[in-house]
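> Pasting the sequence and the predicted coordinates here, then a few questions.
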Amino acid sequence: MAIPLLRIFLLVIALAAAASSATAEDALAPDAQASDTHAPADAAPAEASAPSLGTLRPPSAARAAEGLAASRSQVLELRDPAPRVLTLDLTRDANDIWDRIRRGFGMPDLDTEAVAEQQLFYLNRPGFLKKVFERGGRYLYHIVDELERRGMPTELALLPMVESSYNPMAYSRARASGLWQFIPSTGRNYNLTQDKWVDERRDVIASTNAALDYLQTIYDMHGDWHLALASYNWGEGAVGRAVQRNLAEGLSAEYSQLRMPEETRNYVPKLQALKNIVSQPELFHFELPYVPNTRHFVTVTAPAGIDLATAARLAEMPLDEFIALNPSYNRPAIAQANSLVIPVDRAERFRARLAEHESSGKQWRTYEMRRGDTLASVARDFGLSVNELHQINGLDARSRVSPGYTLLVPNGVEPDGAIAAARMIPRNAALDTSTIPSPSASKADKKGGRKGAQAKGGGKSGAAKASAGSRTAGKASPGSAKAPAKSGARAAPKSSGKSAKPAQTNQKR
């Protein structure tokens, strides 16, 4: 009798344990099911929600559960990781320029699906991203320095990447030019000289000052950095009207709520995406190129008449690198005593060699066309071919010049270096189509949306109008004329009674 009773007792214990296990499993199942397949009625689907800033989108709980649900005996709690908080040690000096930029972030973050899309767009092109950050390295210290001096948020140092991919030769179909993509009228409004000798929209120092002046003006107008950036892209008049339209309809006047061209709607998300990547590159498995937090260049006064190739040689720099620091010149020689931008570590040597060069008397001069002159006759008188004269002066076979037109001509100096430099100077630089296309293109320029009092561009964001990097429509390139093949020595300029005067113009920096 004892044995049957013992068996019954053990059976009761087993049944009780099974019931307890089933109850626990049933209690857990609804929660797991809710997190896997259901969302509150007022919530967006998990796949459609934007990731938190600075975090990568995690796999959905549903997909994760499907892969791990082989056994109900295992209970897994799946949660989105909490956003990582960016921490900075302000008691030490910045490690590099990126560290310094992070310390000066001052704009409110934008956390939208558009930001996630732009972030993914950049991260899917790591080679492009690295190339553009490297190109920006020569300009970033100066831009960050100026932002800090003015008390402006350092996110703005990343704006030239959106605008021009940090290419000072970028030129758009809307005629916007330079790192900051000024159109001619806004450039003139901000005192950027634009003539046949120089275009200060491409000048690194002058255009940065003008861009930050403009950005501060439109920030003061709107009191909101997102609206200021939208104005920089679309025009403050257009943004102001969009704000008033929303207010009149009882809607929010925040950037994300305005009705804007698609390009403008994606403009701030592009900058925010870059900010996120710079904030925590390791989170995105992206390595920022090292850019030291040290001054990259200084300005040195150079005399009138020196050509860019000679200046590059005196600075012991490749010509293309020299022009990248001095991109504002429309001609391959300096028409008036002016400042040249020279790397800090080469400046002292450059000054010494420049003094030696000045004593040689070899320089470029200007010649004013007279009645009866032709380009062929002037070229012959100064020992040039017509093609060489064209290249040096930004002309082509269709060019017609009249008496009084000023030409750049050599005075005791071989023109080969100037011709090489001329090939690197854009003649209304076409844009680079070999790089990344825009995910979207706006037609705001065709609708006149950029006609605010100081509209900067032409209805396109930096994505659509910049060159040498992101989303462009043609390549910054020199003139197409080529120097003729040479045989033997160059004919010496003959004395023709024509006087060439020292190069000069009313340009300023």
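Thanks, I have the structure now. Owing to the predicted nature of the structure, the values given are computational and were not obtained by experimental measurement.

> Could you use CA atoms for every contact and neighbour count after this?
Will do.

> Nearest spatial neighbour of the residue most central in space within the chain, chain-adjacent residues omitted?
Closest to where the C-alpha atoms of the chain average out (Cα atoms, centre = their mean) is Met161, at 1.9 Å. Nearest non-adjacent residue to Met161, counting by Cα to Cα, 6 or more residues apart in numbering: Val132, 7.1 Å away.

> State the distance from the spatially closest residue to Thr55 that is not a sequence neighbour to Ala62.
Closest residue to Thr55 apart from its sequence neighbours, by Cα to Cα, 6+ apart: Pro83 at 6.0 Å. From Pro83 across to Ala62, the span is 21 Å (Cα to Cα, to the nearest Å).

> These two: which is more packed in?
Set Pro83 next to Ala62 and count neighbours by other Cα atoms under 10 Å: Ala62 wins out with 17 against 12.

> Surely that one touches Thr37?
Yes. With contact defined as Cα atoms under 8 Å, Ala62 reaches Thr37; the gap is 5.9 Å.

> what's the helix or strand for Ala206?
Take DSSP states H and E as the rule and Ala206 turns out to sit in helix 204-222.

> what packs against that helix?
helix 126-150, helix 225-234 (3 or more Cα pairs under 8 Å, 6 or more residues apart in numbering; DSSP states H and E).

> this is the comparison structure:
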Amino acid sequence: MLKITSKFTLLITAFFLTYLYAPQSSANYAHTIALKIKSEPLRATEICSDQNDLLCEISSDFQPLYTGNHIADYQKEIRSYGSNPAEMEFILINSKPYLYYVFQKVKEYHLPAQLVFVPAAETNYQAHSISSAGAAGLWQFMPATAHEFNIHMRPGYDGRSDILQSTDAGLHHLMASYKRFGNWLLAMAAYNCGDGRVDEAIRYNLARHRPTDFWSLPLPHQTKVYVRNILAISAIMTRPSKFGIKLPDIPNRPYFSKIQIKQNITPSNAGFIAGINFNDMKKLNPAITDWQNTLNTDYTLLVPQSKKEEVLDRLSSIDAVAA
């Protein structure tokens, strides 16, 4: 009997060791990690103390956005990003020219650092994005909402795609919704589906004596996924290597600088004289829709920070820089 029991014990031990150390698919691995972190607080546990690393500083500045333990509610989104590291890396690489500026504005207004990932949920940080409904830019403004938040649109220039204007407007949009609802998850939800739709969901639950937090409201499925995506990206950012995600190197310093150009200089000529690759100019200045004609007003041109002095010298030599 003792020998049989010993053999049985060895077989059971071998089985569990085989299961424990068996290779996992990326999807199963992401699921395992999602389960592991579902009771852990959202804070930077893996990265880092490097003040020169922008992603490090952002993740170190995360704030609690809700009470209670709800990580289980967005495990599906965590698994989706975690099982496809290339998607997360794609978003972060896209964000490289803009992320420092967005984060500085978030800090200036004393907002939660997680809001830097709203453009990730909106457009994967692709500044030239235009939706099928006609929303444009990193922050996806429709013309009417752009007007409400003082974004300028004129021939040759669409301020909805202007990195400076749209970021300021997007954050003010979120702040206005936060002031209305008193909750950042509801503010993000309202950014996606509108304040009126969130109000309607709150009234629906109040009439039925139900909770009115984000997790309980009957919001559109797209809106729920939208907010959960922002939370999932933030959660993964605190533990990237556990999902096999290699964070790109994004220095914690300005990527671009702004120069005022006189109205009689076409954007195309300004870029050519500045000696900057046209694709780089378009990446930093997606609001300019007509590069060949003058814009009938002085305008701001964003140029790589590393080339600012050289660009100023070149443009000043033809009296192109506005006071």
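Structure's in. What do you need? None of the values given here were measured: they were computed from a predicted structure.

> still on that earlier bit, quick one: secondary structure of the residue nearest to Thr55 of the first structure?
Assigned with DSSP: H, G, I helix; E, B strand; the rest coil, Pro83 of the first structure falls in the coil class.

> quick one: it from Leu407 of the first structure, how far?
62 Å.

> how close does the aligned partner of Ile261 of the second structure in the first structure get to Tyr166 of the first structure?
With TM-score structural alignment as the matching criterion, the partner of Ile261 of the second structure in the first structure is Ala302. In this structure, Ala302 of the first structure and Tyr166 of the first structure are 26 Å apart, going by Cα to Cα.

> Neighbour count: these two, which is higher?
Between Ala302 of the first structure and Tyr166, counted using other Cα under 10 Å, the more crowded position is Tyr166 (30 against 19).

> In the second structure, what sits opposite the more buried one in the alignment?
Tyr166 of the first structure maps onto Tyr125 in the second structure, by TM-score structural alignment.

> For that match, which residues are in contact?
Ile91, Leu92, Asn94, Ser95, Pro119, Leu138 (Cα atoms under 8 Å, 6 or more residues apart in numbering).

> Check which helices and strands the helix or strand containing the fifth one sits against.
With elements delineated by DSSP H and E, Pro119 of the second structure resides in helix 118-123, which encompasses its position. With contacts taken as 3+ Cα pairs under 8 Å, 6+ apart, helix 118-123 of the second structure sits against helix 221-237.

> Measure the mean distance from the helix it packs on to the first structure post-superposition.
Superposed on the first structure, helix 221-237 of the second structure shows a mean distance of 0.9 Å to its aligned residues (mean Cα distance after the TM-score superposition for the first structure).

> Which residue range of the first structure does that helix align onto?
Using TM-score structural alignment, helix 221-237 of the second structure corresponds to residues 262-278 of the first structure.

> Buried residues of that stretch, list them for me.
By neighbour count with 16 or more other Cα atoms under 10 Å, stretch 262-278 of the first structure contains the buried residues 263-278.

> what do you get for stretch 9-27 of the second structure?
So, applying 16+ other Cα under 10 Å, buried residues of stretch 9-27 of the second structure: Ser26.

> Quick one: residues contacting whatever residue of the first structure lines up with Ala274 of the second structure.
In the first structure, the residue paired with Ala274 of the second structure is Ala315, using TM-score structural alignment. Listed by Cα under 8 Å, 6+ apart, the contact partners of Ala315 of the first structure are Ile342, Arg346, Ala347, Arg349, Phe350.

> do Pro112 of the second structure as well
Applying Cα under 8 Å, 6+ apart, we find Pro112 of the second structure in contact with Asp61, Phe62, Gln63, Leu65, Val106.

> Can you give me the distance of it to Asn279 of the second structure?
In this view, Pro112 of the second structure and Asn279 of the second structure are 32 Å apart by Cα to Cα.

> Ala121 of the second structure too?
In terms of Cα to Cα, Ala121 of the second structure sits 24 Å off from Asn279 of the second structure.

> These two: who's more crowded?
Ala121 (21 against 9).

> just checking, the more buried one touches Asn229?
Yes. Judged on Cα under 8 Å, Ala121 of the second structure makes contact with Asn229 at a distance of 6.4 Å.

> Nearest residue to Leu159 of the first structure in space, please, no chain neighbours.
Leu271 (6.5 Å).

> dump the residue contacts of that neighbour.
Leu271 of the first structure is in contact with Glu155, Leu158, Leu159, Val162, counting by Cα under 8 Å, 6+ apart.

> Excluding chain neighbours, give the residue nearest to Ile78 of the second structure in space.
Leaving out its chain neighbours, Ile78 of the second structure is closest to Ala232 (Cα to Cα, 6+ apart), at 4.9 Å.

> Would you confirm that that neighbour contacts Ala72?
No. With contact defined as Cα under 8 Å, Ala232 of the second structure does not count as touching Ala72 (10.5 Å).

> Secondary structure element for Leu408 of the first structure, which one?
For Leu408 of the first structure, the element it lies in under DSSP H and E is strand 406-411.

> what's that strand packed up against?
Counting by 3+ Cα pairs under 8 Å, 6+ apart, strand 406-411 of the first structure packs on strand 363-368.

> Identify the residue nearest the alignment partner in the first structure of Lys105 of the second structure in space, chain neighbours excluded?
Under the alignment by TM-score structural alignment, Lys105 of the second structure pairs with Glu146 in the first structure. Spatially, and ignoring its direct neighbours in sequence, Glu146 of the first structure is nearest to Asn209 (7.9 Å; Cα to Cα, 6+ apart).

> Then Gln181 of the first structure?
Closest residue to Gln181 of the first structure apart from its sequence neighbours, by Cα to Cα, 6+ apart: Glu163 at 6.3 Å.
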